[in-house]
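Participant: sequence and computational prediction follow.
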Amino acid sequence: MELLLADASIDELEAHRRAHPGAEAHAASRLRALLDQRKQRSTELSALNDIAVRLTTVRDNRILLQEVVDQARTLLGVDLAYMGSVYGNEFVIEVTSGALTPKLVGIRLAQDEGLVGLIVRGASPSWTPDYQNEPAFRHITGADSAARSENMRGLLGVPLRVGDRVIGALFACKRSERDFADSEIALLSALAAHAAIAIENVRAIDKLETLNTELSLRTAELEQTLQWDRTLTQVVLQGGGVRSLVREVAAATERPAYFVADVASVPAALEYTATTVEALVDRCRAGADTAVDDAMTAHRVVAAGHFLGVLISVGPDDDQTRLLLDRAVPAIALSLAEERAAAESARRAQDAFLVDLLLHPTSSPDDERRQFHRAGLTPDVTYCVAVGQGNASRAEFEAIALPPGSVVAEQGSRVLLVVPARESAAVRRMINTRATVGISEPARGADALATAFREAQQTVDVLTTLGRDGEVSSARGLGIYRILLSHMAREHLDELTEDKLGPLLAEQTKRGVPLTETLSTYLAHGRHHSATASSLGVHVNTLYQRLEAIDRLIGTQWRDPDDALDLQVLMRLRRSADLLGL
């Protein structure tokens, strides 16, 4: 016991026991062994605590893994230690300590291969006294080749667990056959437990730092976006149009920027690359939100589903530029929509003022000047008024090369055109359209313009009634049908109709027999009975009966060639007047 109290080693106590056998010497040896075990355990626990503290201070995942395998090799007194992580269905060896070659690092194993398969799938420690000859698991060529290069024999592996998940495995290896005691398994498992927590913490911290970095970037982007939005909003609120917004884009991106409405309006500064610009515009018009070329980026500008054009930034594409363009596009679309709405409102107002001038001319000189001014006209200028209908479109009339001071307006389905001119023929030569257009004679002053407007309306009505669609004509071009435009002439037409055809019309109304139609058709067919009967869809005898009735009612003088011609013209004019509602 005195030797034990003097802290003699186990070897000294064993030598004393052999020299002096007895119960006391045997008890002293056993007690020494227990004390040594506890001391070793205390040392290991102290080492584990020190390792745990160090692991909590490591923030680099690679350094952390290396620290773990170095400590495992030291604590267990083995030749080689290595560790790997689980990625999906694979285990990848990442770090080693004491390796003879670099072949181990990077080896990938399926979770049903090698000793690692038993450890990862079973989530429990496993060992073999001789790895290279162990039949309990499936060997693979790559892993066995690396094992042979390291002369791996005795091998112990423990899982790295976080909760119910196995995130990796830690291995301790001897280059000779060896069994592993439970205490060694427990020690390596304890180290693996500390390592798993530390690794998970580092990964969580890395993920958190990544998220924080990303959040900072997003916050900075958001702040920049908000500032950019405020700038653009301020431009719009201050009445700045598309040009002002494009200037802001150019200033913010520090590169040239342009708005291109269509391929026909490429800015002069981009003419050197017009083909590229046209291709970008076409791609955006086809539906692409962004079209990128090596030298420029184009963003589509739309409002209410309508393509308005593209915003182009000259220079290489990058995220910052795209962000600014993305924010600028809605502001430009809004500005364009406002400009178009304002233009449409002004256009409608001017249309209303022009129609008011043509329909309700004022008698006061001051009011007349105001009416002319609001309609976009000048009181002391002579104008011709044109009215188009049918295929008439405002855009088509606005595309005509008209003299300065001309005004185009809409009235329902008709297009009105007021042109400074001293003769209607000059206006007729200007208008090349598919529409039917009536042109007035020159007029000056409010009352005269109102009369000219009625004349143009009546002219286009006559053209339409006569089936002369697509024709452009003044009243003079109507020939004999010009009579329909005169009030006095229409009264005379009524008198002639009553004088020449009155009895015929009365009999027709009374009996319901189309006598005027029969007479008109008969004369139109050159007095051929069979052709007339066929055209009317009646028997020849019926035609003869009707002609006899006509002779009886208006006399036979209508059969005279001159009288027949007069009747033909009279009936054609009368029919046109009826169609016009005159």
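Facilitator: Received the coordinates, thanks.
Participant: rest of the way, CA atoms for contacts and neighbours
Facilitator: Fine.
Participant: grab the nearest non-local neighbour of the residue nearest the centre of the chain.
Facilitator: Against the mean C-alpha coordinate of the chain, by CA atoms, centre = their mean, the closest residue is Asp289 at 4.2 Å. Leaving aside its sequence neighbours, Asp289 sits nearest to Arg300 (CA to CA, 6 or more residues apart in numbering; 5.1 Å).
Participant: and here is the other one:
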Amino acid sequence: MALQEQPILRVLELLAREAPAAAYEELLAPAGAPEARPAERERLAEALRLAAAVRGHIDRRQEREAALSALVDTAHDLTLPYDLDALLRVIARRARLLLNLDMAYISFHDEESGDSYVRTADGHASSLTMGFRVPIGSGLGSSVRSGSAPFWSPDYLEDPRVAHHSLIDDVVRAEGLRAILAVPLRSRDSALGVLYAADRTVRHFTPDEISLMASLADLASVAIEKTRELGRARAEIAALERSASRTRSDLLSVRRANEVHARMTDLLLAGGDLSGLLALATGVLGGTAAVLEPDGRVLASTGPLPEELPGTEETARAVLETHAARRPVEFSPGAWLAPVAAGGEYLGCVLVHPAEPLSDSGLRLLRLTAGTTGVLMLMQRNTAVAESQVREEFFDDLLTVPGRPPAQLRDRARRLGLDLEAPYAVAVIRPEGGSLGRAVVWASSYALRAGGLSNVRGGCLTLLLPSRNPGETARRVSDELTPLLGHPVTVGAAGPTAGPADIAPTHAEALRCLGALTSLGSSGSSAAASELGFLGLLLGDNHSVDRYVEDTIGPVLDYDTQRYTTLVHTLESYFESGSSPTHAAEALHVHPNTVSRRLERITALLGEDWQEPARALEVQLALRLHRTRRTLRAEAPPAGLRDPDGAGASAAGGAGGALTDPFGAGGFGAGSGPGSAGPHADRLRAP
């Protein structure tokens, strides 16, 4: 019995010390058991067979333990923080090493297109794999998605169970793959994608390998979902941080805007102006800013506006659109307009061209600036209304109350910021349709801006404006007022004035110019009395011969008076001789060179164009009026015999009565009678 049990004990001993297979084979060798009988040898062989089975179970258990250990290590690796792409690379590498395969790759489902695409790969040999899109319903992935279970093939290209597709087969050939195992990546009830493991030799996957790969896929799915959740959480945290940062920035901006608004309020209370208000806004926003009137003109600004801004017409349209929107709008790239309104009345807008793009806080500050601007403009309007009443009263006095002491007038003018010794033009405006309401408001504002005075007399607007060119002033007034009223205006102007005492006569001349425009059928046009020439003298309601003569040949009269020359007589002889210097020299009994020199002096005094037909007609008429006026004054009766009411002027005409009114109107009106000698009366000696 002991002899029989001895080989079996030897087998158990070999199992206990995990001896190699060669040690078991020695027990069956003749040298190992020479005395054993056949029955004993059979029992020994059976023991060795059982020992081999035990050894196989032990080997498989060890392999399973090693695989589980590797799976645990993989699970540990998957718990580390990765971004999604890095995590997928770790999963693919672990899958390839876990089963000792040549390649592993992961595909994700595309919910929009319905197909799949390869997101990552490990061990690939061609670049076709990365980003490769797997056609719908083909390859191992379609079987995995439809059955939600692993699917494998020992030789993919030769397997008839697989739904082949030429694109997939080309990639498999390019990679040299044969055996492929595919397991689903699932997250709760949804499928994320497929994990593939492939070998470049024909291989039959065991159930343990398939189970191991499925376990890895489950761990990978959890890690993928965790990484996605972590990514979403990080994105939300980043969004919250950005929101918190914006909130802090907005709070700082609101605080800064409130501080600026408080300074703006202090500025209003201190009597500040629009420029100071804009300076406070641009101190925060940077860049430049301006306040625009409803017609798009700049009322105040902090500096020159960018040249790339649109023109005046486009600006005026944008101002109206801003008012209709009742909110700030982007006028042009980088420039914003904010409406300035008081109730339903539109006052203008604020134009801002900031140094940086305008943020929400910048828009808030822009709205506050526009609102404060509206308050300031209303305050200025109320002040202007009160001041305009004083200015209108002063203008009335200048026009209707003669003989005021000049010192008193200059003192009142100085308090209103006027210098009446400077040249002014008087413009009389008659709107051709509609009421005067809007025109009166405009005139008051325009006169205040221009540094002049305004008034309403006889249904017409009267403006006293600083100007040396009354014609240009009349056209500028017409161009601005006509679009505002929506119908034409007729403007007659005169000037420039030469002191406070000259304002009333200049106003009378502007009225005559307005009457002349009406007589000519030119209502809706604008002109100055000097531009109408003798037509204004003929067609006006009243005639001012003195002013006409002064404006036409005044420099020649002054030259003769100061130097005791006879340029006026030379002019008369020149025209009477048909504009011939030679014939004029014969009539004057002087040398022709003398006439030429006198004509050169006249050209220097009157300008190069005095011999042009239109201008020559003016000069001849002025000469005739001057001669007639001089004749009438020479025939006037002594002062003691004159009619106190001025009737003696016509009664004393005597034989010269035919010269008293060359126009057949019974006289030349104010300024032509003997009691109102012109500025050049008695200057010349008789020719």
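Facilitator: Yep, that arrived. The structure presented is a predicted model; accordingly, all values stated were derived computationally and were not measured.
Participant: re earlier: what's the match for the residue nearest to the centre of structure 1 in structure 2?
Facilitator: When structure 2 is aligned by TM-score structural alignment, Asp289 of structure 1 is paired with Glu330.
Participant: any idea how far Trp442 of structure 2 is from its match?
Facilitator: With distances taken as CA to CA, to the nearest Å, Glu330 of structure 2 is found 29 Å from Trp442 of structure 2.
Participant: okay, helices next: where are they in the stretch 151-300 of structure 2?
Facilitator: Using DSSP state H, counting those that start in this stretch, the helices of the stretch 151-300 of structure 2 run over 166-175, 207-269, 274-285.
Participant: most tightly packed of the ones you listed?
Facilitator: Highest mean neighbour count among the helices of the stretch 151-300 of structure 2 (mean count of other CA atoms under 10 Å): helix 274-285, with a mean of 20.
Participant: what angle do it and helix 207-269 make?
Facilitator: 160 degrees (axes from the mean of the first three to the mean of the last three CA atoms, to 10 degrees).
Participant: what does helix 274-285 of structure 2 rub up against?
Facilitator: 260, 263-264, 267, 288-291, 300-302, 354-356, 358, 362, 365-366, 369, 373, 376 (CA atoms under 8 Å, 6 or more residues apart in numbering).
Participant: OK, contacts around the corresponding residue of structure 2 for Val86 of structure 1?
Facilitator: By TM-score structural alignment, Val86 of structure 1 lines up with His109 in structure 2. Shown in contact with His109 of structure 2 (CA under 8 Å, 6+ apart): 115-117, 191-193.
Participant: before we move on, back to that, closest to Leu14 of structure 2 out of the helices of the stretch 151-300 of structure 2?
Facilitator: Of all these, the one in closest proximity to Leu14 of structure 2, counting by CA to CA, is helix 207-269 (27.9 Å).
Participant: packing partners for the closest one?
Facilitator: When contacts are defined as 3 or more CA pairs under 8 Å, 6 or more residues apart in numbering; DSSP states H and E, helix 207-269 of structure 2 sits against helix 38-78, helix 84-98, strand 179-187, helix 274-285, helix 360-400.
Participant: what residue in structure 2 is paired with Asp224 of structure 1?
Facilitator: Careful, residue 224 of structure 1 is Gln and not Asp. In structure 2, Gln224 of structure 1 lands on Ser249 (TM-score structural alignment).
Participant: next one: His299 of structure 1
Facilitator: In structure 2, the residue equivalent to His299 of structure 1 is Ala335, according to TM-score structural alignment.
Participant: so what's its match up against?
Facilitator: Contacts for Ala335 of structure 2 were tallied using CA under 8 Å, 6+ apart; they are 351-354.
Participant: across to structure 1, which of those hold up?
Facilitator: Contacts conserved in structure 1 for those, using both residues aligned by TM-score structural alignment, their matches' CA atoms under 8 Å: 352-354.
Participant: among the residues you listed, which are in strands?
Facilitator: 352-353 (DSSP state E).
Participant: so the residue lying closest to Ser393 of structure 1 once chain neighbours are set aside: helix, strand or coil?
Facilitator: Spatially, and ignoring its direct neighbours in sequence, Ser393 of structure 1 is nearest to Val415 (6.7 Å; CA to CA, 6+ apart). Assigned by DSSP: H, G, I helix; E, B strand; the rest coil, the conformation of Val415 of structure 1 is strand.
Participant: how many neighbours does Val415 of structure 1 have?
Facilitator: 23 (other CA atoms under 10 Å).
Participant: likewise Arg476 of structure 2?
Facilitator: Neighbour count for Arg476 of structure 2, taken as other CA under 10 Å: 13.
Participant: name the next helix or strand following the host helix or strand of it along the chain.
Facilitator: For Arg476 of structure 2, the host element (DSSP states H and E) is helix 470-485. Later in the chain than helix 470-485 of structure 2, the nearest helix or strand by DSSP H and E is strand 489-494.
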